[in-house]
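**Q** Turn this into a model:
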Amino acid sequence: MFGIYLKRELSRRKKAALVIAMGLALGIALVITVNSVSAGMQQAQDKVLKSLYGLGTDMTVTKARTAPKSGSSQGPNFKFDAKSSSKTSQSSDRVMTQGGQALKSSLVKQVAAQKGVDSAVGALSLNVTKVDGSFTQGKAKSSTSSGSSGSQQQGAPGGGDSGGGQPQVQGGGANFNVNSYSVAGVDVTNQDLGPLAAMKITSGRTFTSAQTDAKVAVVGKSYAKEKKYKVGSTFKISGTTYTVIGIATPDSSESTTDVYLPLKQAQTLGDAKNEVTTIYVKATDSQQISSVKKEIQSNISGTTVTTSSDLASTVSGSLSTASSLAAGVGKWLSVAVLIAAFLVAALLTSSAVSRRVREFGTLKALGWPSRKVTRQVVGESMVNGLIGGGLGIALGLAAAYTVTAISPKLTAQLGSSGGGMGGPGGGPGGGGPGQQSSSTLEIALSAPVSLTTIALAVGLAVAGGLIAGAMGGWRASRMRPADALRSVS
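**A** Model (predicted):
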């Protein structure tokens, strides 16, 4: 009886039912869209952070660089040998650690032994500034125009006879190129954690566990393209020749490291034996990262522990702005629209009950108890809510699909931090020691819809139907059989 009457009443009031359902559908669709876009923002931010941290890294341990002592110079210092040839090529590499003060390698085991730490790996970040070019020796010529001998014209400064003028040096000079790039020393025995973890080898191969001190290198794709490196190419750093064994491409975004070397080789180049600049840490439970951070900070003094959420605060640009809007304005807007949709549905249901005075009054006169009338109104509202939920899910999925299909581009500006691997190399001024460097990445936005979001939409549809049915049912239960007689004209 309940089902038959419910079907008949909904068929009679199709327009009213559709209006209530559409009101709920719009609110639910907006919630789905905002949640899916927020999830896409989170995925985009995770891609950006992986380029600095590496896949599977939950936090990094570093130590802030101390201020230079008074009178000490932190600037570049290049020395070239003086040679007698008229044109001599010169080349010099300046290799220095970057990112923070060096830590003892033994500290890696100490961090790994902390409660809640699954594994820890040390890495050394270097900046190499290469200066190469040539000097051209000048010629000393006399300023006199008289017919003096060639030996007098090219004599030493201050020489010449009484008729000659002072010799002047003409020509000569220097022409040098400056190239700066970043180098990361990798623990080849555990490459699943650290700077190379977020890279994919697209040509050649990666390091083997036996190459702890081998003169081999993996180079980033963009740097290899710039320098025209291929697998088997060789290059020198401070006189040491390295062979390229692999070309690496970032899994998600641009990498800030140009060259990857075995850790021992990087320590030798940087004169940092048994030292690292960054310790990459993976927690046993991703939900306990904050407690692991406190554990490391309390047991290992003088270090700075940076989590992914800390690093997220350094991301700026349109990605950061859009993420803030989605998390703040978008969610509050969806809540406000949802509340309005619930209220409209409740008011429309209550208004519809008011127009059915004769119907409910007659049913009560025939013996229907108040609870049965209330159940009838709530049942109709629940069906309207489920229809609205179905429409809302369809609209929300369509909006999310549209965002994913368009894939709007967002930019992320990465400011280097103590835990980062430094700024981009390949050019002068790229991430030098003690400097703040940055890298701009471009990320395509998607809007993934999870099962949790769908379940939330269904829950909202049911809640909307219950709220509307509760108000309408309460009004219907207060009607008396006499009300039906008054409505007869």
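**Q** contacts and neighbour counts: CA atoms only from here.
**A** OK.
**Q** for stretch 191-205, which positions count as buried?
**A** 191-201 (16 or more other CA atoms under 10 Å).
**Q** do the same with stretch 216-226
**A** Judged by neighbour count using 16+ other CA under 10 Å, the buried positions of stretch 216-226 are 216-224.
**Q** Just confirm residue 190 is within a strand.
**A** No: assessed with DSSP: H, G, I helix; E, B strand; the rest coil, residue 190 is coil; it does not lie in a strand.
**Q** Which helix or which strand is home to the residue lying closest to it once chain neighbours are set aside?
**A** Nearest non-adjacent residue to residue 190, counting by CA to CA, 6 or more residues apart in numbering: residue 121, 7.2 Å away. Using DSSP states H and E, residue 121 sits in strand 117-136.
**Q** which other helices and strands contact that strand?
**A** Helices and strands touching strand 117-136, by 3 or more CA pairs under 8 Å, 6 or more residues apart in numbering; DSSP states H and E, are strand 87-97, helix 106-112, strand 173-186, helix 263-269, strand 275-276, strand 278-283.
**Q** got the contact list for the second one?
**A** The one in question is helix 106-112. Helix 106-112 is contacted from outside by 117-122, 274, 279, 281, 296, 300, using CA atoms under 8 Å, 6 or more residues apart in numbering.
**Q** Run a quick check on the residue nearest to residue 190 versus residue 187, I expect a contact.
**A** Yes: assessed by CA atoms under 8 Å, residue 121 is found in contact with residue 187 at 6.9 Å.
**Q** quick one more, to check against the first:
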Amino acid sequence: MFLTYLRRELRRRRKAALVVASGLALGIALVIVVNSVSSGMQQAQGKVLESLYGLGTDMTVTKAAPPPSEGGSARPRFNFDAEDGDEKQSNDVVMPQGFQTLASSTVGEVAGQSGVASAVGGLSLTVVKVDGEFKPGEFKPREGGTVGGGGGGGGEPQGEVRGGGAAFDVNSYTAYGTDTARQDLGPLTSSKITEGRAFKTTETDAEVAVVDSAYAKEKKYKVGSEVTIKGTKFEIIGIATADSGDAAANLYIPLKRAQTLSDSKDKVTTVYVQADDSQQIDAVKSAIQENIAGTTVTTSADLADTVSGSLSTASDLATNVGKWLSIAVLVAAFVVAGLLTMSAVGRRVQEFGTLKALGWKSGRVTRQVVGEAMVNGLVGGVLGIAVGVAGAYALTAVSPSLTAQLGGAGGGLMRAGGPGGQAADKAVEIALTAPISAATIALAVGLAVTGGLIAGAFGGWRASRLRPADALRRVE
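**A** Sure thing, here's the model as predicted:
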């Protein structure tokens, strides 16, 4: 009887039911799209951070920057020892990024802290290469003058030196010293070897290198090519492509070899840390800062605050404006659904009054109204899920590009010589997606049920107050 009457009433009031369901569908669809876009923003931001950290890295440990009163970092010096007739010059300066290093023993200290699952050190370098040549000037005697010093010149040459000078090209690139025995952590893990091979665990001090694909294309490097750093020739054994499109370094070489080139024996610039539990990262950070003096610990959450560009702007809009707009639309949809249901009950005074006169109790009338409202809510939920999923998939198909720039807020990793020193000045381009999770669908179903219950509560309250006498007074 309940289902028969419910089906008949919904069919008879199709337009009103469709209006209520459409209002709920709009709010639910907006919630799905906003939640999906927010998830996409988080994934995009994660890709940007992985280009610096590498997969699996929860935090980095770097040396604390010295106070400004202690002076800035030393500047690189280029020394040219040219002999007579030696015009062409070339000089490399290899220096740790940020000029701040930690002792290699710090890696073991960090690994021994409570809550740390794994730790590995890396040495991020900047290589500045100067190539050019000196061109000596030519002595031009004046007319009537002599070079030998005669002619009343007091023994001085009668002329001047003209021409000469120097032309030098300055190129810089980054190199990252990686622990070949521990390649499961650090920036190189965010790149995939697309040509050649990765380092062998035994190549701790070998003269081999892995090159980023973008840099290899620029310099026309191939597997088997050689690159010279400070007089040492490295054989390129592999080409790596960064997952995020922007690598942490141009070249990757064994850690010991990087330490030798930069005169940084037993030194690292960054310690990459993986925590036992991702929920305890703050506690691990506090323990490291408390127990290991002179260090700065940067988590992915800290670095996320330094992301700027259109990705940051869009993320703020999705998080703030989008969520508040979703809440406002949902509240409006719920209220409208409740008011429409209550209004429909008001127009059915004769019907419900007559049913009560025939023996229907108030509870049965209320259940009937709530049942109709619940069906409207579920129909609205189905429509909202369909529209929301379609919108999210459409956004993923379009994949609009967003730019992200790191270090705008001066994060500790950027100033302390981590591999992000170069990436801080680069805009990374990320394709936005809108992934839909099971939790989002469950939220949509919950909202549909909630909308139906709210509408049913309004209508049921109105229906429970009707009396049979109301119906009799309206009978003509």
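**Q** Read off where stretch 341-359 of structure 1 ends up in structure 2.
**A** Alignment note (TM-score structural alignment): stretch 341-359 of structure 1 is matched to residues 333-351 of structure 2.
**Q** Now do the strands in the stretch 201-350 of structure 1.
**A** In the stretch 201-350 of structure 1, strands defined by DSSP state E, counting those that start in this stretch lie at 216-220, 234-237, 240-250, 259-262, 275-276, 278-283, 304-307, 315-316, listed in chain order.
**Q** Of all the ones you listed, which one is nearest residue 20 of structure 1?
**A** strand 315-316 (42.0 Å; CA to CA).
**Q** tell me how far the closest one is from the chain's mean position?
**A** Averaged C-alpha coordinates place strand 315-316 of structure 1 at 8 Å from its chain's average position (CA atoms, centre = their mean, to the nearest Å).
**Q** any residues touching it, and which ones?
**A** With contacts defined as CA under 8 Å, 6+ apart, strand 315-316 of structure 1 is touched by 412-415.
**Q** Same check on stretch 312-321 of structure 2?
**A** With CA under 8 Å, 6+ apart, stretch 312-321 of structure 2 has contacts from 34, 37-38, 41, 404.
**Q** could these go into a markdown table alongside neighbour count?
**A** A markdown table is the format used below for the contacts of stretch 312-321 of structure 2 (neighbours: other CA atoms under 10 Å):
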| residue | neighbour count |
| --- | --- |
| 34 | 23 |
| 37 | 25 |
| 38 | 23 |
| 41 | 26 |
| 404 | 21 |
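**Q** I'd like to know which of those residues are part of strands.
**A** Among those, the ones falling in strands (DSSP state E) are residue 404.
**Q** Neighbours of the equivalent of residue 308 of structure 2 over in structure 1, how many?
**A** The alignment partner of residue 308 of structure 2 in structure 1, by TM-score structural alignment, is residue 316. Residues contacting residue 316 of structure 1 under the criterion other CA atoms under 10 Å number 15.
**Q** now swap in residue 475 of structure 2 and tell me
**A** Close neighbours of residue 475 of structure 2, defined as other CA under 10 Å, add up to 8.
**Q** Enumerate every residue touching the alignment partner in structure 1 of it.
**A** Residue pairing (TM-score structural alignment): residue 475 of structure 2 is matched to residue 488 of structure 1. Contact partners of residue 488 of structure 1, counting by CA under 8 Å, 6+ apart, are residue 358.
**Q** Find the residue closest to residue 233 of structure 2 in space, skipping its chain neighbours.
**A** For residue 233 of structure 2, the spatially nearest residue (CA to CA, 6+ apart) is residue 227, at 5.7 Å.
**Q** The counterpart of the one you found in structure 1 and residue 229 of structure 1: what is the separation?
**A** For residue 227 of structure 2, the aligned residue in structure 1 is residue 235 (criterion: TM-score structural alignment). If you measure residue 235 of structure 1 against residue 229 of structure 1 using CA to CA, to the nearest Å, the figure is 9 Å.
**Q** And for residue 381 of structure 1?
**A** Separation of residue 381 of structure 1 from residue 229 of structure 1 (CA to CA): 69 Å.
**Q** Between those two, which is the more surrounded one?
**A** Comparing residue 381 of structure 1 with residue 229 by other CA under 10 Å, the one with more neighbours is residue 381, at 30 against 19.
**Q** returning to that earlier point: hang on, isn't the match of residue 227 of structure 2 packed against residue 227?
**A** No: using CA under 8 Å, residue 235 of structure 1 makes no contact with residue 227, being 9.9 Å away.
**Q** Tell me which of the two has more neighbours.
**A** Taking neighbours as other CA under 10 Å, residue 235 of structure 1 and residue 227 compare with residue 235 leading, 14 against 10.
**Q** Next up, the contacts around that one.
**A** By CA under 8 Å, 6+ apart, the neighbours of residue 235 of structure 1 are 241-243.
**Q** Drop anything exposed from those residues.
**A** Buried among the contacts of residue 235 of structure 1 by 16+ other CA under 10 Å: 242-243.
**Q** Go through the contacts of residue 235 of structure 1 and name the one nearest residue 454 of structure 1.
**A** Closest to residue 454 of structure 1, out of all of these and judged by CA to CA, is residue 243, at 52.5 Å.
**Q** who are the neighbours in contact with the spatially most central residue of structure 1?
**A** The centroid of structure 1 falls nearest to residue 48 when counting by CA atoms, centre = their mean (2.1 Å). Counting by CA under 8 Å, 6+ apart, residue 48 of structure 1 makes contact with 252-253, 412, 441.
**Q** And residue 121 and residue 187 of structure 1? Which one has more around it.
**A** residue 121 (28 against 24).
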